[in-house]
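> I'd like to go over a predicted model; first the sequence, then the structure.
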Amino acid sequence: MKLEWSKDNIVFSYCTEADLKEIAEMLSKESVCKYMFFGPTTEEDTIAYFSPLISSIEGSLKEDKIPHINVFTIREKDTGKFIGQCALFPIEFTNGNYLIGYQIDDSQWRKGYGSAACEFLVYYAFNVLDAFRITGDCTEGNVASEKTMRRSGFQSEGRQRKYWSHNGKWHDRLLFALLKKDISKERMEALKTTYQ
């Protein structure tokens, strides 16, 4: 079973315990968590959250099965330098619908890694998981995340008002989705070629 995928100088691989320290460092930063529905978090909280997910991934891979929850670490291929993480979480009661997420460490911003992560998740969801839909969201004001999803073909599906409170201020949640049927045959073939 395939364990990693690469494009240019970026490698996406299933998250492991060895990645947790760098993930925890990233998620402890106010800058990284500014527009997220969680964080900043402590190292203990990050490990407590991710350890069961990693155990589930490892258990599936040992049985040569595709994991139910897919969390990936993003690194530079040449140096192994940590870039961030991305994930696909199944949405309950809707087989084939997954929620995407991506976090890029602030030292790696403005290098196209968020767009690369989103494109990889589009590939993985529709080609490995055989999803019919990918759901995305972001906090209003997170212009970079909104642009990233729109560039990958996600369409706006609405807004949830006063969804999240942070530092005494309410934020709306913006909703997006990409359907498999919306992707052209040419784009799907290009994605397959890139990550096979």
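Looks like it arrived, so ask away.

> alpha carbons only for contacts and neighbour counts from here, please
Fine.

> what's the longest helix in this structure?
Taking DSSP state H as the criterion, the chain has its longest helix at helix 43-62.

> what is the subsequent helix or strand relative to it?
strand 70-76 (DSSP states H and E).

> take the one below as the second:
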Amino acid sequence: MSSIYPPLETERLILREFVESDWQAVHIYASDPAVVRYLPFGPNTEEDTKNFLQAEVKMRRKKLRQHFAFAVTLKANKQVIGSCRISITNLDKREASIGFCLAKEFWGKGYATELGSKLLEFGFKQLNLHRIFAICDPQNKASMRVLIKICMRQEGYLREYELIKGQWRDALLFAILERELMQIQFLSIA
């Protein structure tokens, strides 16, 4: 039996678990070379996109969930505009990674910052994590800005970290600790 996690809401977005019928909306951005330029997948074929969604739905069946993938939808009209995820990488260390991807027409509107903040809140408050990190291509300036806006700190520069589309690529490592997020939230309330 697949367990669906309750949707996460922000001011303008709903982050909900994927359903297989999302494939056409996902395929629009997953097949766009500009969107997947810095990502380890794509541009997707229709079969790639359907396989991705089947895998995401299947992962919900695990007794101990360590991976949460969400369709990013607009609150106003429920349109799927991207995806995001948080994946527990080490249970003992209470550590996870986050990632996100948005359709090109929704870049530069603050949606990535909004969903990134919500992923951090979800990870720290609901998954009881201690540390959350993200990996970013050094050429992906927009994603770097988002990670900085959500108060993640650059911790490292990883040389030839991943083999992506036949090329070794460097990566930047960003992270935030639970106590840092709590300090940021306290300061924003004060």
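Happy to help now that I have it. Because the structure is predicted, anything quoted here is derived from the model rather than measured.

> quick check: TM-score for this pair?
Once the chains are laid over each other, their TM-score by TM-score structural alignment, normalised by the length of the second structure reads 0.86; 186 aligned residues with a CA RMSD of 2.6 Å.

> can you give me the buried ones in the longest helix of the first structure?
Within helix 43-62 of the first structure, the residues that count as buried by 16 or more other CA atoms under 10 Å are 43, 46-47, 50, 53-54, 57-58, 61.

> can you count the residues close to L102 of the second structure?
Neighbourhood size, L102 of the second structure [other CA atoms under 10 Å]: 21.

> that one matches what in the first structure?
For L102 of the second structure, the aligned position in the first structure is I104, judged by TM-score structural alignment.

> which of the three states applies to L191 of the first structure?
At L191 of the first structure the chain is in helix, as set by DSSP: H, G, I helix; E, B strand; the rest coil.

> what does G153 of the first structure give?
Using three-state DSSP, the structure places G153 of the first structure in coil.

> can you pull out the helices in the second structure?
23-30, 46-59, 111-121, 141-149, 178-189.

> quick one, which of those is nearest to L129 of the second structure?
Of all those, helix 178-189 sits nearest to L129 of the second structure, with 7.0 Å by CA to CA.

> run the chain-centre distance for that closest one.
Mean-position distance between helix 178-189 of the second structure and its chain equals 21 Å (CA atoms, centre = their mean, to the nearest Å).

> can you put the helices of the second structure in CSV and add distance to Y38 of the second structure?
Output for those, formatted as CSV (distance: least, CA to CA, whole Å):
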stretch, distance to Y38 of the second structure
helix 23-30, 12
helix 46-59, 17
helix 111-121, 15
helix 141-149, 10
helix 178-189, 27
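
> which of the ones you listed sits closest to T10 of the second structure?
T10 of the second structure lies closest to helix 111-121 among these, at 6.9 Å (CA to CA).

> what does the closest one correspond to over in the first structure?
Helix 111-121 of the second structure corresponds to residues 113-123 in the first structure, going by TM-score structural alignment.

> and the matching stretch against the second structure, how far off on average?
Stretch 113-123 of the first structure, aligned to the second structure and superposed, deviates on average by 0.7 Å (mean CA distance after the TM-score superposition for the first structure).

> L102 of the second structure and P7 of the second structure, how far apart?
The spacing between L102 of the second structure and P7 of the second structure, counted by CA to CA, to the nearest Å, is 18 Å.

> correction: Y29 of the second structure
Using CA to CA, Y29 of the second structure is found at 21 Å from P7 of the second structure.

> check N128 of the second structure too.
As judged by CA to CA, N128 of the second structure and P7 of the second structure stand 18 Å apart.

> show me the contacts for the spatially closest residue to L102 of the second structure that is not a sequence neighbour.
Sequence neighbours aside, G82 is the residue nearest to L102 of the second structure in space, at 4.1 Å (criterion: CA to CA, 6 or more residues apart in numbering). By CA atoms under 8 Å, 6 or more residues apart in numbering, G82 of the second structure lies in contact with 26, 29, 71-73, 100-103.

> still touching in the first structure? Go through these.
Retained in the first structure by both residues aligned by TM-score structural alignment, their matches' CA atoms under 8 Å are the following of those: 26, 29, 71-73, 100-103.

> the equivalent of I86 of the second structure over in the first structure: neighbour count?
Per TM-score structural alignment, the equivalent position to I86 of the second structure in the first structure is L88. A count of nearby residues for L88 of the first structure, using other CA under 10 Å, gives 24.

> equivalent range in the second structure for stretch 41-55 of the first structure?
Counting by TM-score structural alignment, stretch 41-55 of the first structure pairs with residues 44-58 of the second structure.

> ok now the matching stretch, how far from the chain's centre?
Distance, centroid of stretch 44-58 of the second structure to centroid of chain: 17 Å (CA atoms, centre = their mean).

> what about L3 of the first structure, neighbour count?
If we define neighbours as other CA under 10 Å, then L3 of the first structure has 11 of them.
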